[in-house]
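**Student:** sequence first, then the predicted structure:
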Amino acid sequence: MRAIGTMLVTAASLATSAASAQTAPAPLVLTADQVAFRDLFKELVETDTTVSNGNCTLLAEKMAARLKAAGYADEQLTLFALPEFPKDGGLVAVLPGSSKTLKPMLLLGHLDVVEAKREDWTRDPFTMVEENGYYYARGASDMKAMVAAWVDIMVRLKKNGTAPKRTVKMALTCGEESGARFNGAEWLAKNRPELIAAAFVLNEGGGGRTDGKGKVVVQTMQIGEKSNRNFRIETTNPGGHSSIPVRENAIYDLADAMTRIRDYGFPIRMNDTTRAFFAKAGASRGDAMGKAMVALSNNPQDADALKIVTSDRGYNSMLRTTCVATMLEGGHAQNALPQRAATNVNCRIIPGEDADTTKAALEKAIGNPAVSVTLVGRLRPVAVPPPLDPAIMEPAEKLVARYFPGVPLVPAMSTGATDATYIGIPTYGVPGGWGDPDGNGAHGLNERREIRSLFVGRDFLYDLVTAYASK
């Protein structure tokens, strides 16, 4: 894909290009409103909102200014931040509907992003770079593309001049990625529930997936998600002088424990959502992976199918609880035997299992009672899957058929965890944009968003929101 300046396809053909020419997309030319949307996206990703150096409050204020310029009244915009956490603020915007009986809908998004160190990245993580058909920046995939779409939708609905039937709310919060200091969604639910009260919530967690070669092969509606728990794995030792080492070493013991956790595979556990996902998504593929997905949905004990399906890290995570080491500490001096070593193990727990069963599995895998396993950190509520409501699914199915002919929309369980668990309202991770099998660098290095995905996703989500808001 050539640079933006030489893109040749108009906005009206973006959806057709995404569906009928997915393997060889034509270059794109941006209309004036798409240029404005790109600038909105650029402002979002170039505003640092990491927990260490970022400022969610500043970004929330920028988004409020855009809404104010679009005609929102002061009483329709609520900026919030606590004095003790001045940089962790957020925004709630409300566009009143004309119906007195339809309950509101809520567009939910988080402004904060995972840490990104410039020395590790190929490009500056907080400068949007266009390259090879992608926009590179921290937050490009998780989740500032969707936040840009939410803000853009609120602006467009306001500028239409006609109120939607259903009141549309938008909540942009901080703390989803770290939760270390303050979680905006949790605070709203506990302190200002009236601001976010709604019949249902649209959120991240769904979306499309390519075959790794540019072709969108499935669109998903997230119905439920894994629970997120952290465990501290710790070893201790009396220590001593490094000039007289012994075999019993806290760091070595920890390394042994981590090796056993790495090599441990939690059992496969399918539920109705994942079984339907693998059956329907697999049937649409027509390749070896697709056949294995269908076979596994019919028989989770099919070892040959399991080997193929779990070679894809995303599919593997949908099938079982996963635990992985994410942070490490140890020792107290360069010339001393370590007295303590520890790592954080982040677990994404599949429905049907919980923190207790996961802790027991880790302890069994380690096989050393001297190694302590302790549940730590913020405990998100366990997600309750929303119903497969036809009023939610049918409009999305119609739009997927129009934007992506031949691509199925299937229910899916998110392998991540979102702030929706704090809100306690039926929440759906919506389709529209798409990502690649490698995860597009989300939470990792050189995060990126395909340019076509950004703009097609924008139009898809606008159509989806207006459909839900109209009846």
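**Tutor:** Noted; the coordinates are in hand. A quick note: this is a predicted structure, and the numbers were derived from the prediction, not measured.
**Student:** rest of the way, CA atoms for contacts and neighbours
**Tutor:** OK.
**Student:** what strand or helix carries residue 34?
**Tutor:** helix 32-46 (DSSP states H and E).
**Student:** for the stretch 301-450 of the chain, which segments count as helices?
**Tutor:** 303-309, 313-319, 355-366, 390-403, 420-423 (DSSP state H, counting those that start in this stretch).
**Student:** tell me how far the spatially closest residue to residue 341 that is not a sequence neighbour lies from residue 316.
**Tutor:** Spatial nearest neighbour of residue 341, chain neighbours left out: residue 330 (3.9 Å); criterion: C-alpha to C-alpha, 6 or more residues apart in numbering. Residue 330 is 31 Å from residue 316, where distance means C-alpha to C-alpha, to the nearest Å.
**Student:** highest mean neighbour count out of the helices of the stretch 301-450 of the chain?
**Tutor:** Sort those by mean neighbour count, taking mean count of other C-alpha atoms under 10 Å, and helix 420-423 sits at the top with a mean of 22.
**Student:** and that one, what does it pack against?
**Tutor:** Helix 420-423 is packed against helix 184-191, with contacts defined by 3 or more C-alpha pairs under 8 Å, 6 or more residues apart in numbering; DSSP states H and E.
**Student:** what's in contact with whichever helix or strand comes after the helix it packs on?
**Tutor:** Next in sequence after helix 184-191, counting helices and strands by DSSP H and E, comes helix 193-196. Helix 193-196 has contacts (C-alpha atoms under 8 Å, 6 or more residues apart in numbering) with 92, 106, 169, 171, 188, 189.
**Student:** can I get these in a markdown table including neighbour count and distance to residue 294?
**Tutor:** Converted to a markdown table, those look like this (neighbours: other C-alpha atoms under 10 Å; distance: C-alpha to C-alpha, whole Å):
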| residue | neighbour count | distance to residue 294 |
| --- | --- | --- |
| 92 | 22 | 43 |
| 106 | 25 | 35 |
| 169 | 25 | 39 |
| 171 | 26 | 38 |
| 188 | 21 | 42 |
| 189 | 16 | 40 |
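**Student:** below is structure B, check it against A:
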Amino acid sequence: MTSLLEEEALEFVRELIRIESVNTGDPATIGDGETRAVRFIQERLREVGIASELIEPRPGRGSLVARIPGSDPGAGALLVHAHVDVVPVEERDWTRPPFAAEIHDGYLYGRGAVDMKNYAGTVLAVARHLARERIAPRRDLVLAFLADEEAGGLWGAGWLVDRRPELFAGVTEAISEVGGFSVPLDGDGRRDEDGDEAPGADPRRAYLVATSEKGVAWATLTARGRAGHGSRPTEDNAVVRLAGAVRRIGEHRFPIVRSPAVTRFVEAFARARGLRFSDETIEADLASLGFVGEIIGASLRNTATPTVLSAGGKTNIIPGEATARLDIRVLPGQDAPLRETLAALAGPGVEVREGRWWSATEAPVDAPLLDVLGRAVAAEDPDGLVVPYLLPASTDNKHFARLGIAGYGFVPLRVPHDFDVLGQFHAADERVPVDALRFSARVTAQILRKA
């Protein structure tokens, strides 16, 4: 028999999916979905006596913040945040309506099912549960439901940090995406006392917690040369110079950097699977983990990927300028070395001009909060193990880090061993097991109560 907490969590997730809060990145086409979503949340909070403030820096771009007092005034407040915007959909690629929130074969389908209206609805349900049961959390809880994460958070978390930092007074840590989902820890089964796999045993689960996130940056390469007629080639050709820089950067493999989060991950999986994860074997060892290894493999190195090229307008004219844009993902503490490497690879005559640059975030891998996460998971999955990892993407935690808030990614979901939660982000037929949402509600309630 499911509890009211679990039923409300499922109901609210479905209701939020049905609110089309698509963030196209274009103010002309975004609409008012974000504000409608947070108004829905605000009303559900008001029903149980929880006050909140709706902040709308632009029409339709609403965010909502509420604070629930804790029982320990000396403890730092905990920020719990979820974004209410979602990425666009190509409906022809979906087999289920992306905004209908239909349930089929035990899965809830819809844009936002994992990214991340599932957590917004769950946190809303937990807040109502605490209010109904008159349960005071240990720490003050600051609940933030945010606009614009999918386009960088400039009108959501970034705007609030810049313009309304008092809303987060006293906050020391945050919980949000992307983590908490289960992955198989033991491979095909548990190991017996001799180290052999026990036939038929169900693998233990690791619940990944993002203690760190790669930074995200953009840069433009600009090469200049002598313009002229295409019939008279010149050695001072901007296109050729740029092409050389793009090739060098595109082919470069940055060195492996073992961050604290990566170190903790490989330690846990080395013990569970008998792997070495040495410098010589780490990539092969990660490959043996399947989709789990792909996630971690992307967190080993800095990357700089050429994505957009631009030069000239007519085939018979040598342009005087050529440009290329780079998508850059930077590991913690690697900003300066990465900049130096890019300048060296670009070479003489090619300017590297930085655009948006958000550095990586890094929170302690041994904080007491991780013990709370572990106990909450163990109450529902006694063999489950919370394992740190480095998220190779970025979230709104990058904005809150500017206030000194240590951000963690942990949305608890116990899923089938072959279900790649991270693979559902931005995908067609985005879905989540209904049982995983119920598990999420129970575990999140324990975390927010006892953190």
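**Tutor:** Nice, I can see it. Keep in mind that this is a model prediction, so the values were computed, not measured.
**Student:** need the TM-score from the superposition.
**Tutor:** Here the TM-score for the pair of chains, by TM-score structural alignment, normalised by the length of the second structure, is 0.78; 418 aligned residues with a C-alpha RMSD of 3.6 Å.
**Student:** show me what the helix holding residue 34 of the first structure is packed up against.
**Tutor:** For helix 32-46 of the first structure, the packing partners by 3+ C-alpha pairs under 8 Å, 6+ apart come out as helix 144-160.
**Student:** which residues in the second structure does the helix it packs on align to?
**Tutor:** Residues 117-133 of the second structure are where helix 144-160 of the first structure lands when matched by TM-score structural alignment.
**Student:** that older thread, how near is the residue nearest to residue 341 of the first structure to residue 250 of the first structure?
**Tutor:** 8 Å.
**Student:** got any residues that touch both of these two?
**Tutor:** Counting by C-alpha under 8 Å, 6+ apart, the common neighbours of residue 330 of the first structure and residue 250 are 338, 340, 341.
**Student:** which among these end up buried?
**Tutor:** 338, 340, 341 (16 or more other C-alpha atoms under 10 Å).
**Student:** nearest to residue 16 of the first structure, out of those residues: which one, please.
**Tutor:** Distance to residue 16 of the first structure, by C-alpha to C-alpha, is smallest for residue 341 among these, at 54.9 Å.
**Student:** residue contacts, the closest one?
**Tutor:** With C-alpha under 8 Å, 6+ apart, residue 341 of the first structure has these contacts: 234, 235, 236, 250, 251, 254, 328, 329, 330, 331.
**Student:** let's see it at 10 Å
**Tutor:** 233-237, 249-255, 328-332 (C-alpha atoms under 10 Å, 6 or more residues apart in numbering).
**Student:** circling back to that earlier point, and the furthest pair within the contacts of helix 193-196 of the first structure?
**Tutor:** 169 and 189 (14.2 Å).
**Student:** for residue 369 of the first structure, see how far away the residue nearest to residue 341 of the first structure is.
**Tutor:** Residue 330 of the first structure sits at a distance of 19 Å from residue 369 of the first structure (criterion: C-alpha to C-alpha).
**Student:** quick check: closest non-adjacent residue to residue 177 of the second structure.
**Tutor:** Of all residues not flanking residue 177 of the second structure in the chain, residue 409 sits nearest, at 4.4 Å (C-alpha to C-alpha, 6+ apart).
**Student:** how many other residues sit next to the corresponding residue of the first structure for that neighbour?
**Tutor:** Residue correspondence to the first structure (TM-score structural alignment): residue 409 of the second structure is matched to residue 429. Residues near residue 429 of the first structure, counting by other C-alpha atoms under 10 Å, number 24.
**Student:** just the one 4 residues further on next, same as before
**Tutor:** By other C-alpha under 10 Å, the residues close to residue 433 of the first structure number 28.
**Student:** quick check: it touching residue 209?
**Tutor:** Yes: here residue 433 of the first structure reaches residue 209: they are 8.5 Å apart, a contact under C-alpha atoms under 10 Å.
**Student:** any common contacting residues for those two?
**Tutor:** 216, 219.
**Student:** that older thread, which one of the helices of the stretch 301-450 of the first structure lies nearest to residue 439 of the first structure?
**Tutor:** helix 313-319 (8.2 Å).
**Student:** what range in the second structure does the closest one sit on?
**Tutor:** Against the second structure, helix 313-319 of the first structure falls on residues 294-300 (TM-score structural alignment).
**Student:** identify the residue of the first structure aligned to residue 394 of the second structure.
**Tutor:** That one, residue 394 of the second structure, aligns with residue 417 by TM-score structural alignment.
**Student:** need the contact list for its match.
**Tutor:** 176-177, 204-205, 224-229, 348-349, 380, 382-383.
**Student:** so it versus residue 44 of the first structure, what's the distance?
**Tutor:** 22 Å.
**Student:** and for residue 134 of the first structure?
**Tutor:** Here the criterion is C-alpha to C-alpha. By it, residue 134 of the first structure lies 16 Å from residue 44 of the first structure.
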